[in-house]
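A.B. asks: Sequence below, structure please.
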Amino acid sequence: MALTEMVEECVKNLVSEPDAVTVDENNDRGTMVYNVTVAPNDVGRVIGKDGRVVSAIRQMISAAGSKAGKRTVVKINAD
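C.D. replies: Coordinates of the predicted model:
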């Protein structure tokens, strides 16, 4: 599974509006940046209390990325 698909599936399982989730992948000087856009009312669910949920997502993607030899960054945006 590609990292983009992994990010998308993970976030879609957390939100109340999965159809509003989009993930854009950009390569910024050797670092893969994943810009995740969700509905405004789902931002809190994706970030979680004290940022714990988004931190877990970032750790998971970072581990998968390092296994593939890539540095990764996950950013959350409201629609």
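A.B. asks: only C-alpha atoms for contact and neighbour calcs from this point on.
C.D. replies: Fine.
A.B. asks: what ranges do the helices span in this structure?
C.D. replies: 3-12, 43-47, 52-67 (DSSP state H).
A.B. asks: Would you mind measuring from residue 67 to residue 7?
C.D. replies: 15 Å (CA to CA, to the nearest Å).
A.B. asks: Of these two, which one has the most company?
C.D. replies: Neighbour count, other CA atoms under 10 Å: between residue 67 and residue 7, residue 7 has more, with 20 against 10.
A.B. asks: this one as well, want them side by side:
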Amino acid sequence: MKELIETIVKPLVAHPESVRIEKDETDRLITFRLFVHKNDMGKVIGKQGRVAKAIRTVAFAGVPAHQQKRTVIEIVDQ
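C.D. replies: Have a look, this model is predicted:
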């Protein structure tokens, strides 16, 4: 999933070298923290969060249906 998120986000931003993803996993939750350059936050979030929602939709389509863990993507500036 990390590679999928990177593949989606890197072409959108002006500073692709700053894109970094960290994964935290507990028994019920998988959290992906997407770090982007401060100036790229608007591009990744989009108007009214539409780009961020689209990123989440595409990324979650790759999650197996039988997986019992909730998956979250957080967008953080560096």
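A.B. asks: sorry, back to before: could I get the helices of structure 1 as JSON lines with distance to residue 26 of structure 1?
C.D. replies: Shown next, in JSON lines, are those (distance: least, CA to CA, whole Å):
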{"stretch": "helix 3-12", "distance to residue 26 of structure 1": "10"}
{"stretch": "helix 43-47", "distance to residue 26 of structure 1": "20"}
{"stretch": "helix 52-67", "distance to residue 26 of structure 1": "14"}
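A.B. asks: of the ones you listed, which approaches residue 23 of structure 1 most closely?
C.D. replies: In terms of CA to CA, the element of these nearest to residue 23 of structure 1 is helix 3-12, at 6.2 Å.
A.B. asks: and the closest one, how far from the chain's centre?
C.D. replies: Put simply, helix 3-12 of structure 1 sits 6 Å off its chain's centre (CA atoms, centre = their mean, to the nearest Å).
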